[in-house]
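*Asks:* Below: sequence and its predicted model.
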Amino acid sequence: MKATENKTSQWAILCDEIPIPITMLNKNGRIVRLNKAALKLKFNKKYSQIGQPISKKEIQINHRDYTINFYNPPVNTTQSTLTQSSLDAIIGIDQKGKITCWNPASEKIFGWKKKETLGKPLSSLIVPEKYKKAHRKGFRQFRETRKGKLVNKLTEIVALNKKGEEFPVELTITPVKENGKLMIYSFIRDITKRKKAEEKLLQSEIYLNKAQAVASIGSWEMSGKFQETYWSDEFYMIHGLKPGSVKPSTKLRLSMVYPSDRAKLQTAIDNAVREGKPFSIEKRIVRPDGEIRWVLSQGEVSIDPVTEKKKVFGTILDITKRKKAEEKLLQNEIYLNKAQAVASIGSWEMSGKFQETHWSDEFYRIHGLKPGSVKPSTKLRLSMVYPSDRAKLQTAIDNAVREGKPFSIEKRIVRPDGEIRWV
């Protein structure tokens, strides 16, 4: 660096870079120590010969053109290589908060070139305006106490790039002593992509939870030694629990299954793990308030791509309404069959190409058959009608189909034992 006698205005910059005090030899060979004020005085008075420093690692001053050469201490090659090749930003500042180190990753992350940053306050470049007051307060506190909330801790904060855009970063601050002076290094990682991925995952989980709530479908997972490690929010709610209120476990889950259905569930899971096939069973669960619900539990075995171990993923569907409807329908059929038996009334149905698809239990009994013993069909039914009455029945049905009107006829039937009955 060159500084002529009429460029003393550069002194402020010069002094900040010179290690003060400087130990030197004067013209008489005596050792002298020059502080900043003394060195400034000698510089301005244009001494013909100031002398040579004891160590060239410090400074050399030439009286003719006032050339000042700085000699840095030996560089740690490994440390320098790591700093230059690091994918994380490494930024160093002195006790005044001015930048002394700005590696290539810092340029890429923040957009500022190294020459644009050295000697400038860190807060003026990468700290958002709304956080500058807190930054200055924290930095001042650290200088006074050597303690700080962010020192030697991994923290997520918001930083500012050259374009004025704010973005999330992961930060670690480490104080280091260099040549007896305290330096502060920040290791910064841009986590924008990770944050976006986390937000997307969170949004997906929200949508999944909403979809599961609407459909009353919960999900679960077993891994490791086939212990349950995950229950979705709807899984908890189907079982009458608050999401996250208890830690998932196979033991707890089995305790919530209706006692006589537990073996069925355990057997289904064991077979799936052993044979690698999916399973699907209906079972009952008992909620904390004693309510019994029906659920459809399904699961399949997969291989974890990371651990290469088996894990079971499954779903649970609340089918209580369906089961209650089925039970009610079954009960109604029982009542209907009883009523038909009492009144000796059977019922039948034709669909499709007017082929009979349903005969009630009493219909079978009236015809002298065991309920469900044969499959309903129009051909079979006509064969049980007295021969001379068959045409009358067929004509009545054909007219009803064509005109859409009900019909009512009396006819004879022949039971398997030969008995003839009027219906």
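*Replies:* Ah, there it is.

*Asks:* C-alpha from now on. contacts and neighbour counts both.
*Replies:* Will do.

*Asks:* How many neighbouring residues does residue 203 have?
*Replies:* Look at residue 203: counted by other CA atoms under 10 Å, it has 12 neighbours.

*Asks:* same thing with residue 24?
*Replies:* What residue 24 shows, counting by other CA under 10 Å, is a neighbour count of 21.

*Asks:* can you tell me how far it sits from residue 404?
*Replies:* From residue 24 across to residue 404, the span is 123 Å (CA to CA, to the nearest Å).

*Asks:* quick one, what contacts residue 142?
*Replies:* Residues counted as contacts of residue 142 (CA atoms under 8 Å, 6 or more residues apart in numbering) are residue 148.

*Asks:* For it, what is the enclosing helix or strand?
*Replies:* Assignment of secondary structure by DSSP states H and E places residue 142 within helix 129-145.

*Asks:* Which neighbouring elements make contact with whichever helix or strand comes after that helix?
*Replies:* Once the chain leaves helix 129-145, the next helix or strand it forms, by DSSP H and E, is strand 155-160. Packing partners of strand 155-160 (3 or more CA pairs under 8 Å, 6 or more residues apart in numbering; DSSP states H and E): helix 123-126, strand 166-178.

*Asks:* for comparison:
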Amino acid sequence: IDNDGEIAFWNDAAEKIFGYKREEILGKKLCDYLIPPQYRDQHSKAFEVFRETGKGPLVGTVVEVSAHNSEGNEFPIELSISALKLRGKWHAVGILRDITERKMSEKALRQANKDMEQLISSLPSILIELTSDGIVKRWNKTAQETLSIPENSALGCKLSELPIRWEWKEISKALVDSRDKRTKIEIREVKFAREDGTKRILSLSLTPKISDGEEISGFIIIGTDITEWWTMENQMLQSQKLQAIGQLAAGIAHEINTPAQYVGDNLRFLKDSFSDLDELSHAYQELTDNLEKEGKRKKELEVINQIKSEIDIEYLEEEIPRALDQSLEGIEHVAKIVKAMKEFSHPGSTEKTPVDLNKALENVMTISKNEWKYVAELVLDLDPDLQPVPCLPGELNQVFLNLVVNAAHAIAEKIGEQPKENQKGEIRISTRKNENWAEIRITDTGNGIPESIQSRIFDPFFTTKEVGKGTGQGLAISYSIVVDKHGGSLTFDTEKGKGTTFLIKLPLEG
């Protein structure tokens, strides 16, 4: 470009890039042909300075700018401008190349990266990228939401130093194993606690990033919150276990029932027979009394009186009926327990059937008696007019049993495992119909539920019981059974130092 801004040299590559033949373009103003219209005023002002001084904002640099071709299309070029002084005047030499394809590739790459970022951000799984030193390079949206740590707080920090309440030793060991074995390592269950104290479970996979030089350059961690799945799996296992126990209990109940019937029938026979023998004994007594008065058969009477004295006939006449009554009462109680076991352990149905809730609660009271009889009196307040309710009997029995056992434990925690008779607490079970709902209330006189944990008692794994006394699954499973499987509700009302009432509401129409 000469000092007047006209094109003085034009090579073959320029012809190919701009579409102008050498004879068409030589001597023409650069500004009118190669500069896009929107930049021409700016170019003209800068060129006036350049032609006087040889200086300008683009001189001596490599820049990316827009150019104009013979078809009137704008396209990107990479441009390097040098100043050259000839015969006392400044000229400009421009070396350039068309970077349209590169720009398109860069744009496609940017779009691909943007798409990848959006994909990673929208993944329902946790995605964390680490350097080989364990520093966080990537932290997606699910990681932020699940682990309660914003991306800007995690990036650049060591994963081991982030405030996550999880089993870091297990994760650290898995990272070492992944590095040493150069393979993906999976951890099926990693327990962690959220910011609000809610306990959850993660499934993690840790994969090493291997560079072209076969070096470990970092790790990719993918994690999924499997708490709900874990709860459902355990609920199924619990249900299967209860079904197996139920089948066993039903078999035992059947085996007990047959001899119990024999014993009961024989005791009733003995009681009836003793009544007949007692009548005969009194007749004999009257005969011996008459013979004694008449002074007859003295020798035989002496023998009879001796035998009567030795066996204490009066004692036997008083105690044998009492023993038979107590035995009959005991065998009837056994029969009641057996019947309750058979009904409670009846194989679960996958379809709802009409159930007598009053009877179900009476059965639960019977089979759970060993849990509450030492610490509480159990009071039933059942609505005799409550209609059968469509439900899954096996699973609802499990809910009732969980709540009654929890009530007994709450009272035991307050008064001790073996209180005196007048120190016992009370468990009250009531049923009522309320419009289109059946309501079951189970009330205890324990200490109540502390306010600090009331929002978490239906969370999986949450328990205040000591190790070995509870898994934290009872109320979570009960909630799932009542709410998810029956379309009902499970709520509670509690007062510190006075106790808790759990309210189950079940729809009367399935």
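*Replies:* Sure thing, it's come through. Because the structure is predicted, anything quoted here is derived from the model rather than measured.

*Asks:* mean shift of the helix holding residue 142 of the first structure relative to the second structure?
*Replies:* Its matched residues in the second structure lie on average 1.7 Å from helix 129-145 of the first structure after superposition (mean CA distance after the TM-score superposition for the first structure).

*Asks:* How about that helix, which residues are buried there?
*Replies:* Within helix 129-145 of the first structure, the residues scored as buried using 16 or more other CA atoms under 10 Å are 135, 139-140, 142.

*Asks:* so which two of the residues you listed are the farthest from each other?
*Replies:* Spanning the widest gap among these are 135 and 142, at 10.5 Å by CA to CA.

*Asks:* For residue 278 of the first structure, which non-adjacent residue is closest in space?
*Replies:* Of all residues not flanking residue 278 of the first structure in the chain, residue 300 sits nearest, at 4.2 Å (CA to CA, 6 or more residues apart in numbering).

*Asks:* OK, contacts around the counterpart of residue 192 of the first structure in the second structure?
*Replies:* Counting by TM-score structural alignment, residue 192 of the first structure corresponds to residue 100 in the second structure. Going by CA under 8 Å, 6+ apart, residue 100 of the second structure touches 75-77.

*Asks:* So which of those wins on neighbours?
*Replies:* residue 77 (21 neighbours).

*Asks:* so what corresponds to that residue in the first structure?
*Replies:* Match for residue 77 of the second structure (TM-score structural alignment): residue 169.

*Asks:* Now do the contacts for the closest residue to that match other than its chain neighbours.
*Replies:* Leaving aside its sequence neighbours, residue 169 of the first structure sits nearest to residue 190 (CA to CA, 6+ apart; 4.6 Å). Listed by CA under 8 Å, 6+ apart, the contact set of residue 190 of the first structure reads 88, 109, 167-170.

*Asks:* can you do 10 Å?
*Replies:* Applying CA atoms under 10 Å, 6 or more residues apart in numbering, we find residue 190 of the first structure in contact with 87-89, 106, 109-110, 156, 158-159, 167-171.

*Asks:* Using TSV, lay out these together with distance to residue 277 of the first structure.
*Replies:* Below are those laid out as TSV (distance: CA to CA, whole Å):
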residue	distance to residue 277 of the first structure
87	46
88	47
89	50
106	53
109	49
110	53
156	45
158	49
159	51
167	47
168	45
169	45
170	44
171	47
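
*Asks:* quick one: which of those is nearest residue 11 of the first structure?
*Replies:* The shortest approach to residue 11 of the first structure among the contacts of residue 190 of the first structure belongs to residue 106, at 29.2 Å (CA to CA).

*Asks:* residues contacting that closest one?
*Replies:* Counted by CA under 10 Å, 6+ apart, residue 106 of the first structure has contacts 84, 86-91, 112-114, 161, 187-190.

*Asks:* The residues you listed: which two are farthest apart?
*Replies:* Spatially, the most separated pair among the contacts of residue 106 of the first structure is 84 and 161, at 19.8 Å (CA to CA).

*Asks:* circling back: now for the helices and strands packed on strand 155-160 of the first structure, which one comes closest to residue 323 of the first structure?
*Replies:* Checking these against residue 323 of the first structure by CA to CA gives strand 166-178 as the closest, at 51.3 Å.

*Asks:* can you pull the contacts of residue 300 of the second structure?
*Replies:* By CA under 10 Å, 6+ apart, residue 300 of the second structure lies in contact with 288, 306.

*Asks:* in the stretch 151-300 of the first structure, which spans are strands?
*Replies:* Using DSSP state E, counting those that start in this stretch, the strands of the stretch 151-300 of the first structure run over 155-160, 166-178, 181-190, 217-223, 227-231, 279-286, 292-303.

*Asks:* That concludes my questions; thank you for your assistance.
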